[in-house]
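>>> Sequence and computational prediction follow.
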Amino acid sequence: MLKRTWGALRTSWLPVCSLSMLALPAAAQTTDSANALEEVVVTAQKRTESIQDVPVTVTLVSEEFLAQKNITAVDELSRAVPALSGNNGNYGIRGVATGGFTVSSEQAVATVLDGVVMGRTNINNLFDIQRVEVLSGPQGMLFGKNASAGVINIVTNAPSLSEFELIGSVDFGNFERERERLTVNAPIGSTAALRLSLQNNSQASPIRNVLTDTRGESESYGGRLRFLWEPSDNLSLNLIGDWEETRNNGESTFAFSVASRPAVVNALAACGIVADRRNREVCSEGVYRNNSEHRYGASAQVDYTLPNDYVITSITAQRETTYGPSNFNGLGGDTDTLPINILSTNMPSGEDKNFSQEIRFTSPAGQTVEFVAGLFYYDNSTESNSIQAGRLGSFAPLLDAAFYPGAVTARSYNINVDSDGWAAFGQATIHVTDKWSLIAGGRYTEETLSAVSHRADAAALASRGFVYFPAFSGTFPNVDQGVDTDNFSWRAGVQYDWTPDVMTFATVARGYKGPAVNDLAVVSDPSLVIIDEEIPTNYEIGIRANIFDHRIFASATAFHTKVDNFQTQVYVPSSATNPVPGFANGNAPYITTQGVDIQMFGRITDGLTFNTGVIYTDAEYSDSFVVACSSYQTATATCPAGGTTRSIDNLANVSDWRVLVGGEYARQVGSFELFVQSDLVYETGYSMSASPDPFLVMPDRTLLGARLGVRSPDGRWGVSLWGRNLLDNYYPTRSPDPLGGFNGGGSTSYISTQTSNLYRTYGIAVDFRM
């Protein structure tokens, strides 16, 4: 195992060495080129620095690049960042994502908005964005406990003190796509300014409900208000408030793609539906038409510069997310997507609240010792409610016999999670010589977590018109558990500046992801109620270079990460304290991920720019990791005794290779500027499950997008035609039918997620600035 790991890592470092040999001679060139890049700055180390000088793997997605790739949501950033994957708030970087899901679970990738760590409250829509920085590898030392795999750092446009501006865009496309953006920037005297940004989105789903003859629809709207006040040269106040509301009409987002047993085939046929890989029809009677989610946030940042250029920064923030109806009793969230009430009520609701306070002290740049140090406090509360109800398909006769004809059973829970903690952190760069620098830092964290879950009893269900069926109603646990933890995470490294344009570094970092509580699974062994903290250790060696007369920036990083106590679903064998074996959220011994990450962007000639990234990732489970047999193994009687099997070799949902290539060519013709943009995403196939299953294998994927347009040379207006997935390649995410045991499908039915971005989409966009 050690020999194989070293061999793979040695091979992955070859591109780094090759890039180094390419970059060193180029650094001696002059920087007089008219096509030289402007300096690119990032805040990956909580200070403004040139990306050339940062010993962290940072993928920068600029405002221009977001527009070029037509990226309007965090979920779409994976089309611009090779190392990033996932959606709906569960993101992964370099193959490391959240593997275990409980209400109290932390995310492996932290989302930061204008310096505020979002915690369990999150955002999705991107508008009026200056840049997005995706930091790979453990970043918990500076960004907190839920950054064990990396950080998505979103920086919005600050108010401008210099001029009044009105900026807008409209975007229309197929699948009833509609996007509107409007920003107003208004100076207030010479020391203050307001910036109001509004957004509205709507989209139709490709899925049609044949029972109601309707399609899925979703919309969101909201805005952001920023106020900047700079009363003196050494004091700055930034106040930010944002809000967003998201609604959908309750139609399903998935449809049957595989069905072989007569019960499911006949139920679908009664609606005129045939299950296949491109099936976009469902037959749901449980549609709730007022499903909504509300997000709010406010922050106050004060920066004070001392006479010696040291800066004190304070960021106070409050964020809140609420979703779903808390008192809903009717049909809605139909899980079975069939015209019978198997499980036609599945409605979650809840809220997340997060308060945070950060104070940090930053030294000026250019000194022998540069440092950032600070204190961080947070207080998070989460409430999660759910009710699932139905006739349970094949169990319906039992309900009729035990209770009354037409009886509907349900299960419901309420979970309250409270967590709070504080941390002290600091990082220093010591410039030993003009070329050599040492990097050292640490973060000490103390936190408290408690989770209380309560299962609805027979009386509570009866008050809502449901019967208590123990085999179903009693499956959610009653839990009252808490845990106190402390942790010290750290980072150390060395940096060498060969020239002002070529830098190499080597670092090692120990991260941290907080513990969780098994609040959604019955665990009879008390020692398994608490899911231990997750500890990643990451090694990196990298190079950054400005080459070819500063026309191109290039970086390459070789990495190796081992995540001990990886939080995921694990097999729990029978014991004196756990008489019934099974699966629960817990800790796998470890996972490893290693590879190389290469990025380049720049200007080849006047009018021709490009941006490309390549990542190779070798991600594996530990040799002893055991998982539940897949549906396919059960259906084909290939499941070993005990219902467990060795996991697949590679980590689920992780491609070995991801390649992203994009660019623009622009040319002025008369008083107009014509431009064409294109982007290509290629990634190798992967398994969508840790258990062996040929139905859950994603093939190699190729996605091509383009934009063709005309604009004014000064950027005041533009009109363009755009398209995504122009080849109309279809790559749905598939999973076993969760109700196969109730609807007669057994282990031989599968469902596929259906969203508009799985298909060819196209439209027209108009932009203006005045």
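Yep, that arrived.

>>> Only C-alpha atoms from now on, for both contacts and neighbour counts.
Noted.

>>> which ones are touching R208?
214-216, 280-282 (Cα atoms under 8 Å, 6 or more residues apart in numbering).

>>> would you turn these into TSV with neighbour count and secondary structure?
Shown next, in TSV, are those (neighbours: other Cα atoms under 10 Å; DSSP: H, G, I helix; E, B strand; the rest coil):
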residue	neighbour count	secondary structure
T214	13	strand
R215	20	strand
G216	18	strand
R280	24	coil
E281	26	strand
V282	30	strand
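
>>> so which pair among the residues you listed is furthest apart in space?
The distance between the two most remote of the contacts of R208 (Cα to Cα) is 12.0 Å, for T214 and R280.

>>> Okay, now stretch 630-647: how far is its last residue from its first?
10 Å (Cα to Cα, to the nearest Å).

>>> Check which helix or strand the residue of the chain most remote from its centre maps to.
What lies farthest from the middle of the chain is A401; by Cα atoms, centre = their mean that is 46.7 Å. Element membership of A401, judged by DSSP states H and E, is helix 396-402.

>>> What is the burial count for S169?
18 (other Cα atoms under 10 Å).

>>> I'd assumed it was in a strand, is it?
Yes. According to DSSP: H, G, I helix; E, B strand; the rest coil, S169 belongs to a strand.

>>> where do the helices sit along the chain?
2-26, 63-68, 140-143, 262-269, 396-402, 458-462, 470-473, 631-635, 740-743 (DSSP state H).

>>> Any buried residues in the helix holding A401, and which?
396-397, 399 (16 or more other Cα atoms under 10 Å).

>>> Using a markdown table, please lay out the residues you listed together with distance to S622.
Shown next, in a markdown table, are the buried residues of helix 396-402 (distance: Cα to Cα, whole Å):
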| residue | distance to S622 |
| --- | --- |
| A396 | 43 |
| P397 | 45 |
| L399 | 44 |
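
>>> structure B:
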Amino acid sequence: MNRYHVRRRSAVNAACVALLMGGATAGWHAAAQTAEAPEPKRAELQTVVVTSQKRAELLKDVPQAVSAYGADDLKALGVTKATDLQQLSPSLNFTAGPDTRSEGFQMRGVGTSAFADTVEQSVGFMVDGVSLARSGQGSGGLIDVERVEVMRGPQGMLFGKNASAGLISVITKRPRFDQFSAEGTVSYSGAHNEVKTEVVANAGVSDSAAFRLAVATTRADGYVQNVYRNETLNDRDEKLVRAKALFQLGDNLDLYVIGDWGKSSALCCTWTARSAPPGTTFATLNAANGIVPGPRNDKIAANAPFYSDNENSGLSAELNYNLGWATLTSVTAARGWKTVNNNDPDILPINILDINLGASDLRQKSQELRLTSPDGGRVEWVGGVYWSEQTNDSMQEQTGNFGGLFTPFGVPAGANVGVIQDTTTRNRSAAAFGQAGVRVGASKFSAGLRYTDETVTLDYASRPSTTIPRPGYAYGKTRGETGANNLSWRLTAQHDLTRDDMAYVTAARGYKGPGLEFLDNGNGPVAVIKPEIPTTLEAGLRSLLFGGTTLFSAAVFKTRFEDFQAQVFDQTVTPARFRTTNAGRLDTQGVELEANSRITKQLTLSGAMAYIDAHYEDFQNIPCYAGQPVLPFGTPRTSPGQCIRTSPTGAAVTDGSGNRLVNSPRFTAFLMGRYDWVVGGYKAFAQADYAWRGDVTYSAAGDPSLVQGGYGLFGAAVGLGAPNGRWQVTLFGRNLGDKRYADRLMPQPTLGAPGVVSQFVGPNAYRTIGVTATVRFGT
């Protein structure tokens, strides 16, 4: 490959140095590090390899915003589940929910956390080349990981389906032919008596066959006290197993088979009262049970149970055949995901919806065939076809006496009424894709296209859950169907400014398929959620500084989403609920800076920061928030935030245009320093890290009571290990300042009133001190 060799440092490098010295450092880019790599004779970075363009490439040569986190780095920072990645990657956020079906990731401020089974997330999630239908399938533990790649901006052109805002790709460790080994890790932390174990064994039985088995468990006490039922909620009990086999079937043919299974069962996932103005029913009932709402409140008094059971399984086979002129790859996969959960939405000892139960049985199948040209040629290309099918059978039951709401309509006092909803959704997607790049001197130009054809159907039936029908509810059946075809694309130009500096610019059009939203009235209509279409323009720089000891990356971007699939909280229906709709348009723009520097052989410094302005550009006719002043029908709208009735007695709506996106901090940053040395013949290290997240809103309508203030989290660790790496013991502390923060704020689902707010507080919002021990055997 013709490279542009210039030894003199450029003005671009000088600008990078100025940014670094000025404190705008950024990025934890420690990626595919291997334990077998020899110790460098001088301070230099480990090689970072990513596959964000469907081929293995050095990170410094990749013309897009991508971060990579290696296994050792994740362990050093205590990242054991995907949701923890938001502390490392400033452009990544995670929104919690009452169950795994409704939680989701956001990238650059954009993401969809929706209860609708036909609406997929904007941030895709992939494990070993297989796209997961719902992000909740991948939000559990990370086991036997080689690296995690976080790709920002539209990624659906080359990867699976959708991924309109970005992609999280988890790559686990492959079996090795030359290795018989075993590794065991056990960790204990005191905040919730959490015990984690992981055992990994590799057996290279011949030059052509190797097997690998990984088993992990997590058990942790809950941290929310249900004072009425005398039980502790939000505990964890998880088991994960992943088995792999790698076969070299010939000089040019290999087969990689992966099977995995995981199960979690917990009294989970409850929220707590954050605020309740005096005089509200919610405040009175909480006070009667000795509960004081507030950011540090960890008590509820629910009379109905909370529980969440999940089972996740999958089987995939990857076949690679080297044809000489290209490599043919086939990835065949089937996955299943079963969930069942219940919660008590009033979180008090009254019967409004004592049964608020959801169950889901998701099955997905996918097939990808692609051809990839050899590396290093003047022209590099990849192309293929992709097919997937998802079927989800779900059931939801809402039964209670609604606090006597229906007594005036003939329902006996204390009697229960309710609805059971049975839904089957199907999603079929077929696509053809390709990307080609040509190198011209010091420049490379790439173009890619993807054509997608997608169909979504929904079959719905509702029936009474008790002998007394719910007044005003039209039980029945209905069906909906929609489809779309789309052409997404990417154009990229990159230029080697020097041997160590590369700049790029890329423009891309992404796609996320349509969905269906049932309008919550038995035989009523089904709303079509239109496809989500982002268009992005990004420019970036990657530079190796100070003799190859520092990798610096910068990106500036602007993305416009048309028909963004947004979730809003609708209090105009009974019971109030979240629903999905299309926001007309939203914009997100900002700058991301990252750096990873090996100052000396002993000292490593890393950092990342992002400043992102993400807001709704056009989001009309959404429900007003509780307590918002309501103007009468016909009032001329003089500002977007006004709440105006749609008819003399109709619902009141507002205009969210100009409001910030939900759970999108403007400024985030991560800093880490680590020092390694040898003491008494043993390897020792000490490290410290700090993560800052700015304030966020959890209301598309602009509810001022749903704002989480900014916060910083400080962590540290010290460790000692054998010189040959056979064992290591680490003492760690996380959130040492015991900063209590919420992963989500929401209007209280029942007993809502102006200023009544509930919160999801995760386990990381507590000071945690613990110890981890690892032992290794074999060759």
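Ah, there it is. Everything numeric in this text was worked out from a predicted model, so none of it was measured.

>>> mind checking how far the aligned partner of I541 of structure 1 in structure 2 is from N93 of structure 2?
Structural correspondence for I541 of structure 1 with respect to structure 2 (TM-score structural alignment): A539. Distance of A539 of structure 2 to N93 of structure 2, given as Cα to Cα: 22 Å.

>>> Of those two, give the one with the bigger neighbour count.
The neighbour count for A539 of structure 2 versus N93, taken as other Cα under 10 Å, is higher for N93 (24 against 21).

>>> Trace the more buried one over to structure 1, please.
Under the alignment (TM-score structural alignment), N93 of structure 2 maps onto S85.

>>> Wait, its match touches S78, no?
Yes. With contact defined as Cα atoms under 8 Å, S85 of structure 1 reaches S78; the gap is 5.6 Å.

>>> And for the counterpart of S699 of structure 2 in structure 1, the neighbour number?
The alignment partner of S699 of structure 2 in structure 1, by TM-score structural alignment, is S689. By other Cα under 10 Å, 21 other residues sit near S689 of structure 1.

>>> Surely S689 of structure 1 and M698 touch.
No. S689 of structure 1 lies out of contact with M698 (Cα under 8 Å); the separation is 10.1 Å.

>>> which neighbours do these two share?
Going by Cα under 8 Å, 6+ apart, no residue sits against S689 of structure 1 while also sitting against M698.

>>> what range in structure 1 matches the lengthiest strand in structure 2?
Longest strand in structure 2, counting residues (DSSP state E): strand 417-440. Using TM-score structural alignment, the residues of structure 1 aligned to strand 417-440 of structure 2 are 409-432.

>>> Tell me which residues of the matching stretch come out buried.
409-431.

>>> which position in structure 2 aligns with G613 of structure 1?
Using TM-score structural alignment, G613 of structure 1 pairs with A608 in structure 2.

>>> ok, the spatially closest residue to the match of I541 of structure 1 that is not a sequence neighbour - contacts?
Nearest residue to A539 of structure 2, sequence neighbours excluded (Cα to Cα, 6 or more residues apart in numbering): V505, at 4.2 Å. If a contact means Cα under 8 Å, 6+ apart, then V505 of structure 2 has 63, 492-494, 537-540 as its contacts.

>>> middle-most residue in structure 1, spatially?
Y91 (2.9 Å).

>>> Which position in structure 2 pairs with that residue?
Using TM-score structural alignment, Y91 of structure 1 pairs with F105 in structure 2.

>>> got it, and A556 of structure 1?
Using TM-score structural alignment, A556 of structure 1 sits opposite A554 in structure 2.

>>> Apart from its chain neighbours, what residue comes closest to that match?
L593 (4.5 Å).

>>> do I430 of structure 1 as well
V369 (4.6 Å).

>>> tell me the contacts of the counterpart of the one you found in structure 2?
Aligned by TM-score structural alignment, V369 of structure 1 pairs with V379 of structure 2. By Cα under 8 Å, 6+ apart, the contact set of V379 of structure 2 is 436-439.

>>> And the strands in the stretch 651-779 of structure 2?
652-654, 667-679, 682-693, 696-697, 707-708, 711-721, 727-734, 744-747, 757-760, 768-778 (DSSP state E, counting those that start in this stretch).

>>> sorry, back to before: got a list of what the residue nearest to the centre of structure 1 touches?
Contacts of Y91 of structure 1 by Cα under 8 Å, 6+ apart are 84-85, 97-98, 107-109.

>>> Ok, M502 of structure 2 next?
M502 of structure 2 neighbours (Cα under 8 Å, 6+ apart): 60-61, 494-496, 541-543.

>>> Could you check how many residues crowd around the closest residue to the match of S699 of structure 2 other than its chain neighbours?
Take S689 of structure 1 and drop its neighbours on the chain: the residue closest to it by Cα to Cα, 6+ apart is A652, 5.3 Å away. A total of 21 residues lie near A652 of structure 1 under the criterion other Cα under 10 Å.

>>> Structure 2: which residue goes with A652 of structure 1?
So, by TM-score structural alignment, A652 of structure 1 is matched to V662.
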